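Q: would you be able to build a 3D model of this:
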Amino acid sequence: MFILQKKKEKCGEELYKTIVKLNIRKQCEVMTVDSLKFPFEKKIEKPLDIVFFDPPFRLNYLKKAFSLIVEKELITEDSFICTEVEKKKEVEEMFEGWKLIKSKIAGQSRYFLLQKK
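A: Now for the predicted structure:
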């Protein structure tokens, strides 16, 4: 099961249309909620295998999101985190306690694949 979250209703609707086109409605749920405030721990029955973070740049949501998934025990040491940040953003402190598996630059973004240490 994939849980896909968007904060804005319009973005959630577009995401849902894509899911319908791909014929994967039974495997997906789209939620339009504020991911930093929604109690996902009540929705998720077991730790997540993969988490994708695509936060808005310049709003510094990523560090808080990392803290929340650990604090609420939504992942294990075997879970993978995929995320993107601005290419020039300093991330060493933000990713402290995480093992870098892979990093790639594309355009103005840097992409990371991480696991807990």
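Q: can we go C-alpha only for contacts and neighbour counts from here?
A: Will do.
Q: now do the strands in this structure.
A: In the chain, the segments counted as strands under DSSP state E are 2-6, 28-32, 48-53, 75-86, 98-106, 109-116.
Q: and those as JSON lines, adding distance to Lys21?
A: Output for the strands of the chain, formatted as JSON lines (distance: least, C-alpha to C-alpha, whole Å):
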{"stretch": "strand 2-6", "distance to Lys21": "16"}
{"stretch": "strand 28-32", "distance to Lys21": "12"}
{"stretch": "strand 48-53", "distance to Lys21": "21"}
{"stretch": "strand 75-86", "distance to Lys21": "24"}
{"stretch": "strand 98-106", "distance to Lys21": "27"}
{"stretch": "strand 109-116", "distance to Lys21": "27"}
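Q: another one to check against the first:
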Amino acid sequence: MGKHRQPNQSQKRDKSGFIRIISGLWKGRKLPVHDAEGLRPTTDRVKETLFNWLATDIPQARCLDLFAGSGSLGFEAASRQAEQVTMIEKNPAAFQQLKKNQDSLSAAQLKIIQSDALVYLAQTPSEKPYDIVFIDPPFRQGLLEETLRLLEHNQWLHEQAMIYIESEKEWPVTAIPASWQLYREKVAGQVCYRLYQKAP
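A: Below you'll find the predicted structure:
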């Protein structure tokens, strides 16, 4: 009765080999994604919500995309007229794919750095502070606490910066610096995403 039918290869294969830019200069463009373990591109639905929250903040903003991975958030910000987007990605193959995608878009406002995000944040910033920071690390590896501490402690943030955090639903928010105020919060399945604003 068809019980033992094998799924064909195309059904089994993961279809998330691309990210799609939702709006802006490169609206509708699809960019290939390196398939690395732990790489979880932000879903279109979450991304659309986030960029609705940030709609008036993105143009002319300086953005930092930590744990950039597929670059889904950084490319979207650049497409929507961010002045500069710095992406930090440790995985060599994912970094190479980000560079290829940057070339295909001729995106001069992107700066892509191959580095561990925590090592990068541990240094003293050599440029102006950032207006918007995207933090979407691999889940359940204890990376968020130190990331937030270094961002605040080493003065990477503009005095009214917006900080986006995507985490597993059960992550305790006790590590949030005292001067950050929750601006928006939503849950999608096992993921919680929050936007904070640093109070001046």
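Q: TM-score them against each other, please.
A: Here the TM-score for the pair of chains, by TM-score structural alignment, normalised by the length of the first structure, is 0.86; 114 aligned residues with a C-alpha RMSD of 1.6 Å.
Q: coming back round to it: could the strands of the first structure go into CSV alongside mean neighbour count and distance to Ile69 of the first structure?
A: Formatted as CSV, the strands of the first structure follow (neighbours: other C-alpha atoms under 10 Å; distance: least, C-alpha to C-alpha, whole Å):
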stretch, mean neighbour count, distance to Ile69 of the first structure
strand 2-6, 16, 14
strand 28-32, 16, 17
strand 48-53, 16, 9
strand 75-86, 17, 6
strand 98-106, 13, 13
strand 109-116, 18, 11
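Q: to Phe40 of the first structure, which of those strands lies closest?
A: With respect to Phe40 of the first structure, and counting by C-alpha to C-alpha, the nearest of these is strand 2-6 at 9.8 Å.
Q: residues in the second structure aligned with that closest one?
A: Using TM-score structural alignment, strand 2-6 of the first structure lines up with residues 85-89 of the second structure.
Q: ok, average deviation of that stretch from the first structure?
A: Its matched residues in the first structure lie on average 0.6 Å from stretch 85-89 of the second structure after superposition (mean C-alpha distance after the TM-score superposition for the first structure).
Q: please, where are all the helices along the second structure?
A: For the second structure, helices defined by DSSP state H occupy the ranges 9-12, 44-53, 72-79, 92-105, 117-121, 144-153.
Q: most neighbours per residue, which of those?
A: helix 72-79 (a mean of 26; mean count of other C-alpha atoms under 10 Å).
Q: are there helices or strands packed against it, and which ones?
A: The contact analysis (3 or more C-alpha pairs under 8 Å, 6 or more residues apart in numbering; DSSP states H and E) places helix 72-79 of the second structure against strand 62-66, strand 84-89.
Q: swap in 10 Å and give it another go.
A: Contacts defined by 3 or more C-alpha pairs under 10 Å, 6 or more residues apart in numbering; DSSP states H and E place helix 72-79 of the second structure against strand 18-20, helix 44-53, strand 62-66, strand 84-89, helix 92-105, strand 110-114, strand 130-135.
Q: can you give me the angle that helix makes with strand 110-114?
A: Here helix 72-79 of the second structure points in a direction 150 degrees away from that of strand 110-114 (axes from the mean of the first three to the mean of the last three C-alpha atoms, to 10 degrees).
Q: what range in the first structure does helix 72-79 of the second structure sit on?
A: Taking TM-score structural alignment, helix 72-79 of the second structure hits no residues over in the first structure.
Q: and Ile81 of the first structure, what's its match in the second structure?
A: Counting by TM-score structural alignment, Ile81 of the first structure lines up with Ile163 in the second structure.
Q: just checking, its match touches Gln197?
A: Yes. Using C-alpha atoms under 10 Å, Ile163 of the second structure makes contact with Gln197 at a distance of 6.2 Å.
Q: what residues do those two have in common as contacts?
A: Asp131, Ile132, Trp180, Gln181, Leu182, Tyr183 (C-alpha atoms under 10 Å, 6 or more residues apart in numbering).
Q: isn't the fourth one up against Leu195?
A: This means Gln181 of the second structure. Yes. Look at Gln181 of the second structure against Leu195 with C-alpha under 10 Å: they come within range, at 8.6 Å.
Q: which neighbours do those two share?
A: Joint contacts of Gln181 of the second structure and Leu195 (C-alpha under 10 Å, 6+ apart) are Met162, Ile163.
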